[in-house]
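Engineer: Dropping a prediction and its sequence here:
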Amino acid sequence: MPYVNIKITNETVSREQKSQLIKGVTKLLVEVLNKKPETTFVVIDEVDLDNWGIGFDQVSELRKVPSD
């Protein structure tokens, strides 16, 4: 019973894109590990930019466009 957790920032990821991720990951586990799709779980967690850090900074700060 595989469980895959995908974490992404909550920026403009459509329902269709999430569906493609779920289908693609499930297909990969079926093809590579011979897992049953009916017992394969894929969970997508969308993380707010303020709650995701790279180095010393929040992604919300890193994504700000510098003003000229």
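Structural biologist: Nice, I can see it. Residues are numbered from 1 along each chain as shown.

Engineer: contacts and neighbour counts: CA atoms only from here.
Structural biologist: Fine.

Engineer: Tell me the helix or strand right after the longest helix anywhere in the chain.
Structural biologist: Secondary structure assigned by DSSP state H gives helix 15-33 as the longest helix of the chain. On the C-terminal side of helix 15-33, the closest following helix or strand by DSSP states H and E is strand 41-47.

Engineer: putting a second one here so we can go through both:
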Amino acid sequence: MPFIDVTLGSGRSPEQVRALIHELTEAAHRAVGAPLANIRVVIREVDPAHWAAGDVTTEERNARQKDAG
């Protein structure tokens, strides 16, 4: 039973999240032949203020890009 765990920055539409679930499920089905009913997908959305790389949060990075643009 494949279990796919995805962490994303929040802000995507419900339709985008649903499309991601669909595409991941189909990919696992094609790649390993698992029955669709046995494939599990979990999407975790993280607030941009709670996600950082290089000691800069996504929220801070987005603000800097907006100010520079």
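Structural biologist: Alright, I've got the coordinates. Treat the numbers as computed from the prediction; the structure is a model and nothing was measured.

Engineer: Can you mark which positions in the longest helix of the first structure are buried?
Structural biologist: Within helix 15-33 of the first structure, the residues that count as buried by 16 or more other C-alpha atoms under 10 Å are 21, 22, 25, 26, 27, 29.

Engineer: average distance between that helix and the second structure?
Structural biologist: On superposition with the second structure, the mean distance recorded for helix 15-33 of the first structure (mean C-alpha distance after the TM-score superposition for the first structure) is 0.8 Å.

Engineer: sorry, back to before: identify, from the buried residues of helix 15-33 of the first structure, the entry nearest to residue 4 of the first structure.
Structural biologist: Closest approach between those and residue 4 of the first structure, by C-alpha to C-alpha: residue 25, at 8.0 Å.

Engineer: Tell me how far the closest residue to that closest one other than its chain neighbours lies from residue 28 of the first structure.
Structural biologist: The spatially closest residue to residue 25 of the first structure, leaving aside those adjacent along the chain, is residue 42, at 7.5 Å (C-alpha to C-alpha, 6 or more residues apart in numbering). According to C-alpha to C-alpha, to the nearest Å, residue 42 of the first structure and residue 28 of the first structure sit 12 Å apart.

Engineer: do the same with residue 50 of the first structure
Structural biologist: With distances taken as C-alpha to C-alpha, residue 50 of the first structure is found 32 Å from residue 28 of the first structure.

Engineer: go on, residue 53 of the first structure?
Structural biologist: Distance of residue 53 of the first structure to residue 28 of the first structure, computed by C-alpha to C-alpha: 29 Å.
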